[in-house]
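Q: next comes the sequence, and after it the predicted model I'd like to discuss.
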Amino acid sequence: MDRTGVARVDARATPVRRSRAPDRCTVRGSVSSGGAPMAHRLVVRPDRDAFDRLAADWPLVPVWAELLSDIATPVSAFPAVAGDGPGILLESVERSERWGRYSFVAGDPAAILVVDAAGLHLREVARELPTGEPSRRLTPREALRAAVHRLRAPRLEGLPPITGGLMGYAAYEAATLLDGHPVPHADEAPCPPIGFLLIDRAVVFDHWRQRLVLVTHVPAGRYDDGIHALEELAGKLAGASGLPLMRAGEAGEGGEGDGDANMDDDRYRQIVSAFKEHILAGDVYQAVPSRRVTFPAPDGGLPIYRRLRVSNPAPYMFYLRMLGMELAGSSPEPLVRVEGRRVTARPIAGTRPRGRSDASDRLLEHELLADPKERAEHAMLVDLARNDLGRVSEPGTVRPTELMQVERFTRVMHIVSTIEGDLRQDMEPFDALAVTFPAGTVTGAPKRRAMELIAEHEPDARGAYAGAVGYLTFAGDLDFCITIRTVVVARGSASVQTGAGVVSDSDPQTELRETKAKASALIPAVAPAGSAGSGGGP
């Protein structure tokens, strides 16, 4: 415990418990930033003395206040907080049935971090934080680790688990930078390999407590800046209701048209057949070819996300806008998670459509688990996940805690397993992301050769698809999902990309149908029937 009575916790160590809440101060809320006048007082934590004591030991210190959340929603808060600029919205639905406790909304990042073959670059710097000067002597992976080490903040009692940090994406082509996997034609990708928003200010919805947590992270000597940032956030939220109404049935209605595909059905079946030949020749055990369909998206990505979160809720719901690209996602699959020193992967492979009743669901589950092709594919990916985690975990700690269970999602069901390990003391959370990226469920196994075959047969760079979206908090926790079931919006178009796992006894027509079944969960959100002009935009 330090002198404030607040537990000092190493951001890389597993916290035993959270410390008690620091002292507080009260600020009269009379400032409005483009919204309605505020008729409340902000009770700010910690107070100035407690802040100064924490700032002596930490590069950043969270400063926060709470409000009731009865007039704003995460979706309405996003344009209020982010405007037309970069921002991120995170939500979650557990097992497609219950909304998660927290939603996270942020805009106005302190900076944007871009990582490419030349190194780490800072763009659009709005506020100075201790990121350090980018060095060309460091590899991209080393540069990210160095920046993360400088951007640390304590875990404090009363705060949600996610309050800020590096938040963004790693494109599929980032595999070369993160772990040396060869990705031919990576320079043709439509986006930088890695992009992170440096989020130091955020609004966190605690749905259980019906509270909004306004939080900012500031260095030593800038306590007043923190208070002003909270007042500014509160003022923005006071005017958060500017989105147009959307018909309740619109999100679930069937899509219009087939879109513009990057390959026809015959070509995809040919690729599946070619991959089977490579499998029979012993080149790979499995590979995951994908196909892309593109639609017009004149209203941008936020209306797509509004429909998607209703029509296809999932454990990882996100809307990310940065670097001329928008990602609206409902991914079912985590790539890797680090909480304290516990590292977790949860491979998903094996798919059936949902039934029309609980009885038909049970029949389909039995059929899925009895399918030798699906079981073999899943077992290979479980082994791959164990090998990946073994590279960063303490010897003997990698183990399955859940094996071949069926989990139901909105439109499909999957076989899932959970693999856990204890992160080695010489490893950082970001190393766990690097060694698991990209997921074997979107490449195949062995991963390197499967990626080479994908590059040979797919006509385009994958870009954001099959990469990862997530965050690394200032307290050291990491959580990234695989960028599947995701709509990529750029230059007035929205693309949907889906793949299927090919093994030795795969049927090309069946694998084609699987890609279309997965796309069917997204297309109603991208091109809903009769939706012209109804969704609105940021």
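A: Looks like it came in fine.

Q: contacts and neighbour counts: CA atoms only from here.
A: Will do.

Q: state whether Ala174 is indeed within a strand.
A: No. Going by DSSP: H, G, I helix; E, B strand; the rest coil, the assignment for Ala174 is helix, not a strand.

Q: excluding residues flanking it in the chain, which one is nearest it?
A: Spatially, and ignoring its direct neighbours in sequence, Ala174 is nearest to Pro193 (4.7 Å; C-alpha to C-alpha, 6 or more residues apart in numbering).

Q: equivalent analysis for Gly119, please.
A: Sequence neighbours aside, Pro140 is the residue nearest to Gly119 in space, at 4.9 Å (criterion: C-alpha to C-alpha, 6+ apart).

Q: try this one next to it:
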Amino acid sequence: MNFHIKDLDYSIPPTKYFDIIKNNDWSIFLNSNYEKYSDQRFDILTSNPIEKIILDRTDRGSKINKDNIFEKIQNIIKKNQCSSQKEIPFCGGAIGFMSYDYGNELHNIETKNIECFNYPLVAFGIYDWCITYDHLKKKSFILYHKKNEIVDKIINYKFTDKELSQLRNFKSVSSCESNMTYDLYKSKIKKILSYIKKGDCYQVNLAQRFSLGYEGDEYSMYEILNSSFASPYSAYMNYPFGKILSFSPERFLSIQNNIVETKPIKGTRPRSEDLEIDKMNLHELKTSDKDRAENLMIVDLLRNDLGINCKNGSIKVDKLFEIETFANVHHLVSTIRGEVDKSSSIYNLIKDAFPGGSITGAPKLRSMQIIDELEPNNRSVYCGSIGYISFDEKVDLNISIRTMLAVDNNLYFWGGGGIVADSDIKSEYNESIAKVKPLLDTFSD
């Protein structure tokens, strides 16, 4: 399928172009924060999909269900297939999210926790145009298959000085609350430790959910938070059922020319304004036997997950126990690669690897059952995945940690960590707070 490209003015920030479309139907901003993290070089902005693929909990018996939704996406991608170009990450295709709860459906876990959000299990829009910023080449362009009113508006848009200096409006209107007290969180960790001792599991990821009331524009909130919470796999997503604000540092899957890469995070230390303390925290993470063991468990799990659909012998651990530093935390990250087997497909691989092992634990099924038993509320988009499948079958999906849901002037976000046999309860609780500290600090100002 052919597409057209028109260059745009790279000096205009992508945030300003998104201002034009932010209130459009299913508007999306995939934000690389390249100036801070060179892992990603592209920003992608779009809206008004030509088709919507939605899976709700009530769809178990309908034409689209948990098992065939990726067949539906695959058929659309094949029908509109484009030739792959290295400099173009997304030539139209599917952009959206899979909720963590979709993972429960895939693994036949009948959820016991309380569902608090009316978000779908899966939602992908099929988009035939987008704005792309290539921050490595310092160029921006609009790509489209057919001209429409939005494309014409963007190509011909003249920004005013007022628009370029527009102030943002957002404030919190209630104090932040967790769905678990410290004592309750402590009791949940003790329960996990008892399961580990009995041999049920080796590691379980436990999270608490925070909430507060707010007033103002959600995209303004995203921009304010992004200034201190920027990450390479960030996203702002505008849906009628709510907004998603993701500041994820973690890649779930990248696929290009049938080569798949995953970069699990396991191991965290807080940043400090005191340089000596910051260096000490980094060194402690780098040399921690506990964190290395925890990371290695997940590496082994993901090698097995990828191995279901990858060519025999192709899976390699490219990097083990690398340190990646972000605004508020240091993380221990590993990189695993493989080649998708010709007898399978990228769609089978995505489904069989979901949800990412770094946010479940090991073994995956049992840890997911324990998470469902112990966490009071459903995770929804948190710990799911956000990203795209392009018409040329390039894929980039995050793990949607550091991710917030804005619904009816209430904001929800989570913090958690992996519990293993030698976990210290107080340290694990502090880690769950450290991961969301910039959010808490922003809302307390």
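A: It's in. Bear in mind the structure is a predicted one, so any value in this text is a computation, not a measurement.

Q: can you calculate the TM-score here?
A: Once superposed, the chains reach a TM-score of 0.91 (TM-score structural alignment, normalised by the length of the second structure), with 442 aligned residues with a C-alpha RMSD of 2.8 Å.

Q: what does the residue nearest to Ala174 of the first structure align to in the second structure?
A: By TM-score structural alignment, Pro193 of the first structure lines up with Leu121 in the second structure.

Q: distance check, that match against Val381 of the second structure.
A: Distance, Leu121 of the second structure to Val381 of the second structure, using C-alpha to C-alpha, to the nearest Å: 8 Å.

Q: those two: which is more packed in?
A: Val381 (27 against 24; other C-alpha atoms under 10 Å).

Q: so the more buried one, which state does it fall into?
A: Under the three-state scheme (three-state DSSP), Val381 of the second structure adopts coil.

Q: quick one: the strands in the stretch 151-300 of the first structure?
A: 165-170, 194-199, 201-206, 211-218, 260-261, 286-287, 290-296 (DSSP state E, counting those that start in this stretch).

Q: redo those as TSV? Include mean neighbour count and distance to Pro134 of the first structure.
A: Formatted as TSV, the strands of the stretch 151-300 of the first structure follow (neighbours: other C-alpha atoms under 10 Å; distance: least, C-alpha to C-alpha, whole Å):
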stretch	mean neighbour count	distance to Pro134 of the first structure
strand 165-170	26	16
strand 194-199	25	15
strand 201-206	27	23
strand 211-218	24	21
strand 260-261	14	40
strand 286-287	30	37
strand 290-296	21	36
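
Q: what's the closest of the ones you listed to Arg341 of the first structure?
A: Closest approach to Arg341 of the first structure among those (C-alpha to C-alpha): strand 165-170, 17.9 Å.

Q: residue in the first structure matching Ile189 of the second structure?
A: Taking TM-score structural alignment, the alignment pairs Ile189 of the second structure with Val272 from the first structure.

Q: any idea how far that match lies from Val502 of the first structure?
A: With C-alpha to C-alpha as the criterion, Val272 of the first structure and Val502 of the first structure are 7 Å apart.

Q: name the residues contacting each of these two.
A: Common neighbours of Val272 of the first structure and Val502 (criterion: C-alpha atoms under 8 Å, 6 or more residues apart in numbering): 289, 511.

Q: the match of Pro193 of the first structure and Phe241 of the second structure, how far apart?
A: 12 Å.

Q: so what's the residue opposite Ser385 of the second structure in the first structure once aligned up against?
A: Matched across to the first structure, Ser385 of the second structure falls on Ala468, judged by TM-score structural alignment. Going by C-alpha under 8 Å, 6+ apart, Ala468 of the first structure touches 169-172, 335, 438, 480-483.

Q: next one: Ala468 of the first structure from Val93 of the first structure, what distance?
A: Per C-alpha to C-alpha, Ala468 of the first structure is found 18 Å from Val93 of the first structure.

Q: quote the end-to-end distance of stretch 256-271 of the second structure.
A: Start-to-end span of stretch 256-271 of the second structure (C-alpha to C-alpha) is 34 Å.

Q: buried stuff in it?
A: Neighbour-count burial for stretch 256-271 of the second structure, counted by 16 or more other C-alpha atoms under 10 Å, picks out 256, 258-271.

Q: if we can go back for a sec, so for Leu121 and Val381 of the second structure, which residues contact both of them?
A: Common neighbours of Leu121 of the second structure and Val381 (criterion: C-alpha under 8 Å, 6+ apart): 98-101.

Q: the equivalent of Pro249 of the second structure over in the first structure: neighbour count?
A: Structural alignment (TM-score structural alignment) places Pro249 of the second structure against Pro332 in the first structure. Other residues near Pro332 of the first structure number 27, with proximity taken as other C-alpha under 10 Å.

Q: tell me how far the residue nearest to Arg136 of the first structure when sequence neighbours are not counted lies from Leu144 of the first structure.
A: In this structure, Arg136 of the first structure finds its nearest non-sequential neighbour in Gly119, 6.1 Å apart by C-alpha to C-alpha, 6+ apart. Look at Gly119 of the first structure and Leu144 of the first structure: by C-alpha to C-alpha, they are 9 Å apart.

Q: quick one: end-to-end length of stretch 350-358 of the second structure, please.
A: The stretch stretch 350-358 of the second structure measures 15 Å between its terminal residues, going by C-alpha to C-alpha.

Q: so where in the first structure does it end up aligned?
A: Using TM-score structural alignment, stretch 350-358 of the second structure pairs with 433-441 in the first structure.

Q: wait, the residue nearest to Gly119 of the first structure sits on Asp116?
A: Yes. Pro140 of the first structure is within contact range of Asp116, at 7.0 Å (criterion: C-alpha atoms under 8 Å).

Q: which part of the second structure lines up with stretch 401-411 of the first structure?
A: Counting by TM-score structural alignment, stretch 401-411 of the first structure corresponds to 318-328 in the second structure.

Q: thinking again about what came up before, was I right to think the residue nearest to Arg136 of the first structure contacts Glu142?
A: No. Taking contacts as C-alpha under 8 Å, Gly119 of the first structure lies outside contact range of Glu142: 9.3 Å.

Q: got the contact list for the match of Pro193 of the first structure?
A: Counting by C-alpha under 8 Å, 6+ apart, Leu121 of the second structure makes contact with 54-57, 98-102, 380.

Q: ok, 7 Å please
A: 55-57, 98-99, 101-102 (C-alpha atoms under 7 Å, 6 or more residues apart in numbering).

Q: would you mind measuring from it to Tyr100 of the second structure?
A: In terms of C-alpha to C-alpha, Leu121 of the second structure sits 8 Å off from Tyr100 of the second structure.

Q: likewise for Ser385 of the second structure?
A: Ser385 of the second structure is 8 Å from Tyr100 of the second structure, where distance means C-alpha to C-alpha.

Q: what helix or strand is Ala143 of the first structure on?
A: Ala143 of the first structure belongs to helix 140-150 when assigned by DSSP states H and E.
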